[in-house]
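[1] sequence and predicted structure, then a few things I'm wondering about:
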Amino acid sequence: MNAPPKSRVVIALLAVVAGLIGLTGLLVPVPAQAALAPPDLASNGSFETGALAPWTPYPADSVLLSTGQTTDGTRFARFPANASLSQLITGLNTSREYVVTGSIRADATAKFFVGLRYFDAEHPNVVESEKRYAASASWSRFEIRFSTDATHTSLGILAQNTGAAGYGDLDDVRLYEVTAVPGITSPGNTTYYVSSSGGDDSADGRTPGTAWRSFAKVNASRFAPGDRILLKAGDTWTGTTLHPLGSGAPGAPITLGKYGDAALRPILNAADDATSLNTQDLVKGTTSHLTYLTQTFYTSVYLYNQQYWTIRDLDVANHAAGFTDPNGDTNLRSGILVMNDNAGTLRSISVQNNQVHDVLGSRSQKTYWGGAGIIFTVMLKRADMASGSKYDGVLIEGNSVRNTNRQGIVTNSRQNLRADIDNTGDLVDAVAKGWSPWYPSTGVVIRNNYVKDVAGDGILPQVTTGALVEHNTVDGFNERSGGASAGIWAWNADRTAFQFNEAFGGRTTQDGQGYDLDYGQTGTVFQYNYSHDNEGGFVLVCAPGQGSNASGPGSGVTSDNGVVRYNISQNDRNRTFMFSGYSSGTLIYNNTVYQGPGIAAQPVNFWAWNKTYPTSAAFYNNIFALDSAGTWNYSDQGLTMQGLTFDGNTVYGTHTAGEPNDPHKLTTDPRLTAPGTGTTATPVGGPYQPPMLDGYKLAGGSPARASGVVVETTSGLTIDGRTPNGGHDYWGMAVVPGAIPNRGADNTAAGRRRPHPTLYPHPNSHLVPPHR
């Protein structure tokens, strides 16, 4: 499988004058004699000739030659306040990639940078584009990458101290053509080492002492089953996407990981290194048509049409050099991006134990090209392809994902067209033509990840069947997207199981619930989860129907047969259970909901999205312990929820308008042992620890014990053949079929206690790979 064409964003002009915006690069410590692959196109970059020429100082004689500790030889250039030095290099090859590297340091009072500039008719005044600043008084390595074209074949290297005091130092400046770095074709079952601080691209890479240095070397090489590519822990690479080629095989994946200090990780930030892909896409409408487009995106780690890979133990960021605004820029950025572009079924890809952070692209765009900490995506099915493309066997486990735009962890696919998602009617023609039909990925497991401070959605599997999402923590979501986002949910995906997750701290502009039974799916199960302190509420059940079928139950676009059972909600605000638009067969039972003083959320609320409404939903055996509450609302825009059933629920504390008429309702104290005391146990960054929720167990003598309705009998639902009652409560107490259960999430006394395993079976276990 071939890699797509890549194009770097061409660096424009760098100004000699001060006052222009700088982009601070990531810097790494550099030992003496750090080698680069030849040929070096810069002249006298180590200043060992004893003169500055062919460098030009400004003002004249402002830059000094000094001796002492250096990174290459004994001499370096020293820059007092307002001193600059430049070198012009001409005759570069067109349409090639180049990299400028070197070592810099500065004292605390200086403002010292190195940058690039072009000379051409388009930019006669020399406009700044990019530069790297010295961050400390210790020598650190910088790297700036750029591409040439027909009008940009001359390059100026500029170093300047724009501070009013202090000094900056420069040494070991080199320029070389990236594409000149020769790659290798691995025989397989070989370990390759890479070190930015001490490697050499001319070495064989097979031992730590003969490590390669650059990602250019890695990206030019093709790897084979059983290979390991290990990056030195603590080293930094900035300005280059890591895109190694090749695929592993069953039982012999290719591993991208680390070596060295166990307490450190390799640090990656592709910054302004852009990737462009030309592919087919769909223009929707009454007469849909296919078109080709070129999309540009930014990612630090990239797999394209590859399979049998493991990516682990990395520290990954993606933001423009020196850019720290959490609102992000306008680009589509990802930390780790795995793409399937009409390659059929790609199998067995694992992303494990990485720290992904500060992915500061667009905070608002949801796309198939990126915009997440970790994303798996599939491109539109081309017209010439006989079959669809998907993933089979995806494991995203043990990662920490924080401060990312727009999403945290996502699977997605453009091969998603079915009537179930056509909420505006503009896909009818495309669906009828059979273009890019729904072709879901299988064997998707998202487990034990910690997601924090994301602009939009926390964890979102899309276009999957039988996905398993468990033991994840989402801490702060919809922080800045300005749109509709939720903590943990699925879209256009069937039979997803969400269990033992915790979602909290969500903001709301729209939605903002901890969990979401969204549209284009059937048979989703939320069980044994904890939701708390979310501005939007606990659970959203939504589907827009079709606008052309307004003022009715809707058609096509729905959320069907969702199950919400044995979960705990504490102090979720606004709307505990929110129904929006058309859904059917939703079963909500044995959940415990607590609202403390001042919360006053509506226990149930309804919005008639596209003037459509649910046709059936049932609430059984839930406990609503309400120290405050809003009204219970089932109507909107003259429409009312249909087929709504309440039976066996407890509503205790605050009673408000709309409280349901429940034939077996209790209003007495359910005797929760310590409501409102639920506590997060997972440390920041993970790994997942079960929250401390024993305060929601039932005390002895609780009227909620053995007083519920038998769900499998009362509901009359088989839930696509799955066990209707779930088999056990939140803490692992058995729920015996046919026996009268407790109310709420605790089945103590009504059931028989059994060992609490760390992994409960997925309701669709035959579709999910075993625990790995």
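    In hand now; what should we look at?
[2] drop to CA atoms for contacts and neighbour counts, all remaining ones
    OK.
[3] which of the residues in the strand or helix carrying residue 301 are buried?
    Take DSSP states H and E as the rule and residue 301 turns out to sit in strand 289-304. Using 16 or more other CA atoms under 10 Å as the test for burial, strand 289-304 gives 296, 297, 298, 299, 300, 301, 302, 303, 304.
[4] which secondary structure elements does whichever helix or strand comes after it contact?
    Counting by DSSP H and E, the element after strand 289-304 in chain order, helix or strand, is strand 309-312. In terms of contacts (3 or more CA pairs under 8 Å, 6 or more residues apart in numbering; DSSP states H and E), strand 309-312 is packed against strand 254-259, strand 345-352.
[5] export those strands to TSV and append columns for mean neighbour count and distance to residue 585.
    What follows is these, written out as TSV (neighbours: other CA atoms under 10 Å; distance: least, CA to CA, whole Å):
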stretch	mean neighbour count	distance to residue 585
strand 254-259	22	44
strand 345-352	21	33
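[6] burial check on residue 320, number of neighbours?
    By the measure other CA atoms under 10 Å, the count of residues near residue 320 is 26.
[7] check it against this one:
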Amino acid sequence: MQYFGRLTLKHWKIVAAPLIGALAACGGGESADGVAGQQLAAASVAGQAGGATPGTLHVDCSLGANGTGSPATLGTPANPIRDLATLNRIVLAPGTHVRFKRGTTCNGSFTPAPGSTGAAGAPIVVDAYGDPKASRPVIAAGCADTTADPDQSITEQHKTPNGFSGYYSLCKTDNPTVNRAAIYLYNTQYWEIRSLELTNDATTVGGRLGLYVRLEDYGTGSHYHVDDVYVHHVRGYLKDVAGNTVGSYKTTGGMLFEVTRDNEVVGTKEKPTNFDDIAVENSEIYAVDAVALSTRSAWMCREGGAPCGDYPPYKGNPAYLTNPATQAASDYFPMTRVVLRNNLIHNVGGDGIIVRTATAPKVEANHLYDIWMRAPGNSAGAWAINTDDALFQYNEVNGVRLQNNIEAGDGMAFDADLGTRNTRVAANFSHDNDGGLMLFCGCGSDGLGHTAQETGAIVENNLSLNDKRRIISAAGSADSVVRDNVVITRTPGLVTPIVENLSYANAFQVTGNRFYNASDSGAIYRTKNAQGSYANIVWSGNAYFGYAADSEFTGPNYRHGAQPDTVLPFAGQDVDAVAGAWLRDSGFDRHKYRAPHAR
């Protein structure tokens, strides 16, 4: 019994009979709603009440559904659990370890039974066991009959070098069941997930994720740590379509931590709910639609924040939003202690990383490339919305694309979006992005009659190399600063204006930056809309190399600050040395993404 729960002799008679009876039922193939599920739940609860200590459950789906060992030893290495249906009927106690065997695949969704939750100091840990040389264990929520692509070479052969690149499925035959996620945790806390491979592949679009953690009417859920997990081939939605039962298409893709309020009506407001202590580290997300890694919350309504009407219970219900009884303007309960660190994210249909409704999240040392390859709606590399004090540092973002059918304001490496306050983007390496380095977006309403303003962003000490359409996309900003950055445009004939104005009110400073344009035809502005204004953009103490022919320096749009600018030809500039010095002195080389080990 030590592998399921170490029961003290004092309590053995209390729990032994229901526990063994429940375990015996596992091999009988009862449904989750049948007797076996009820007995397993009762046994686990009885074990906790009787003084059980945590144990370990081993899972090996390669052995078939029906075991031959003693029911009393189910979950041991000698008699492992053999399918997810059995595992999903067990209520997991705090401190339990669930270990999947390396080199094996479990088809379906790991959806722990209600009541399965860890505790402070005793999280539930999901991990691998077996031959350390074998491949990581797979939970495949989508098709079961697939083409193996362990080194990604088959999928990469079907990738276009730029513009639109379609999703490539490895499915030979499809799964008629659409599972929401390979791992789906609902209203639970204190979990650690490590060393797994998650897929949810299909030949058609659907509401799919690799990892989905969801809270509703829960209060604060704590401690969700994901380390060294590989999520790939998840066929989600690329746009909102009729029949989509999961809400926004941006709730599909790689990993999502979401707070919902779908069941709320006026007069029965749910409990304010948020996440505390999310950490996703050392993981890889590849070939997913639509969003790779994100947080999302329906407890997001505040004055000057993101549009409240985008989320239930406000969505499609303006009376709810304006009803004084709902107190919609104070429904802001942000996530705390969110860290997304040292992850590799690539071949993504839409956005790379989105942090929504959080306080002081850290997004650092990630490498994102081949982003926005398929979605028809605007997307970017890594960005925050309706969030305060976000920090993006030591990230490398390259190959964010623009779709040819969109006159896009996006395609940027980074974005301080609607309702963000005091975002800091520092010491990042942005290169070869079709859209550019940075988007400021105060370009909408909060749903309460106010502008959803971006305020107080600091973009400093970044390196932008051969970013294309523009460096800064200005779509609404207040009291922000772009300072001490190095911008190098060395592709022949590439002009890359420094600021593109998208006809929203902008107020920010551009100070102490160095701009290099090898074509000697660098430009300061591109005005996408004629009504765009540069009156509150102040330029001070910048050095321009290769911009001398730009008449805008003396034009009415160029507002000079306190420090004089330097304007020189590009000739004689050693931009390789400039870039090398930045990589060293910024700390980027020391803190950038490091692959944890060979996949």
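    Sure thing, it's come through. Since we're looking at a predicted model, the values are computed, not measured.
[8] so which of the helices and strands packed on strand 309-312 of structure 1 gets nearest residue 424 of structure 1?
    With CA to CA, the closest approach to residue 424 of structure 1 among those belongs to strand 345-352: 30.3 Å.
[9] the closest one - contacts with which helices or strands?
    Strand 345-352 of structure 1 packs on strand 309-312, strand 390-397, going by 3+ CA pairs under 8 Å, 6+ apart.
[10] next, the mean deviation of the shortest one compared to structure 2.
    Strand 309-312 of structure 1, aligned to structure 2 and superposed, deviates on average by 0.7 Å (mean CA distance after the TM-score superposition for structure 1).
[11] pull up the aligned stretch in structure 2 for that strand.
    Strand 309-312 of structure 1 corresponds to residues 191-194 in structure 2, going by TM-score structural alignment.
[12] identify each buried residue in the matching stretch, please.
    Result for stretch 191-194 of structure 2 [16+ other CA under 10 Å]: buried residues 191, 192, 193, 194.
[13] what helix or strand is residue 449 of structure 2 on?
    Per DSSP H and E, there is no helix or strand for residue 449 of structure 2.
[14] give me the neighbour count for it.
    10.
[15] distance between the strand holding residue 301 of structure 1 and the chain's centre?
    17 Å (CA atoms, centre = their mean, to the nearest Å).
[16] SS state for residue 25 of structure 2?
    helix (DSSP: H, G, I helix; E, B strand; the rest coil).
[17] aligned partner of residue 499 of structure 2 in structure 1?
    In structure 1, the residue matched to residue 499 of structure 2 (TM-score structural alignment) is residue 604.
[18] can you check residue 396 of structure 2 too?
    Per TM-score structural alignment, residue 396 of structure 2 is aligned with residue 502.
[19] try residue 127 of structure 2
    Checking TM-score structural alignment: residue 127 of structure 2 goes with residue 257.
[20] ok, residue 17 of structure 2 next?
    Here residue 17 of structure 2 stays unmatched in structure 1, going by TM-score structural alignment.
[21] give me every residue that touches residue 30 of structure 2.
    Residue 30 of structure 2 is in contact with 36, 37, counting by CA atoms under 8 Å, 6 or more residues apart in numbering.
[22] state the distance from it to residue 88 of structure 2.
    Counting by CA to CA, to the nearest Å, the gap from residue 30 of structure 2 to residue 88 of structure 2 is 12 Å.
[23] so what sits against both of these two?
    Between them, residue 30 of structure 2 and residue 88 share no contacting residue under CA under 8 Å, 6+ apart.
[24] would you map the helices across structure 1?
    215-219, 428-432, 711-714 (DSSP state H).
[25] possible to save the ones you listed as TSV with mean neighbour count and distance to residue 281 of structure 1?
    Compiled in TSV, the helices of structure 1 are given as follows (neighbours: other CA under 10 Å; distance: least, CA to CA, whole Å):
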stretch	mean neighbour count	distance to residue 281 of structure 1
helix 215-219	23	27
helix 428-432	18	12
helix 711-714	16	45
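[26] reformat the ones you listed as CSV; add distance to residue 245 of structure 1.
    Formatted as CSV, these follow (distance: least, CA to CA, whole Å):
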stretch, distance to residue 245 of structure 1
helix 215-219, 7
helix 428-432, 34
helix 711-714, 52
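[27] which one of these lies closest to residue 339 of structure 1?
    Closest among the helices of structure 1, using CA to CA: helix 215-219, at 16.3 Å.
[28] the closest one against structure 2, how far on average?
    Comparison of helix 215-219 of structure 1 with structure 2 after fitting gives an average deviation of 0.9 Å (mean CA distance after the TM-score superposition for structure 1).
[29] what does that helix correspond to over in structure 2?
    On structure 2, the counterpart of helix 215-219 of structure 1 by TM-score structural alignment is residues 84-88.
[30] contacts made by the matching stretch with the rest, please.
    26, 29, 31-32, 61, 81, 106-113.
[31] once you drop chain neighbours, what's closest to the alignment partner in structure 2 of residue 196 of structure 1?
    If you follow residue 196 of structure 1 across to structure 2 using TM-score structural alignment, you land on residue 61. Once flanking residues are discounted, residue 61 of structure 2 sits nearest to residue 82: 4.4 Å by CA to CA, 6 or more residues apart in numbering.
[32] list the contacts for the one you found?
    Shown in contact with residue 82 of structure 2 (CA under 8 Å, 6+ apart): 59, 60, 61, 62, 63, 64, 65, 66, 67.
[33] now do 6 Å
    Going by CA atoms under 6 Å, 6 or more residues apart in numbering, residue 82 of structure 2 touches 59, 60, 61, 64, 65.
[34] out of those, which are shared with structure 1?
    Mapping these onto structure 1 (both residues aligned by TM-score structural alignment, their matches' CA atoms under 6 Å) leaves 59, 60, 61, 64 still in contact.
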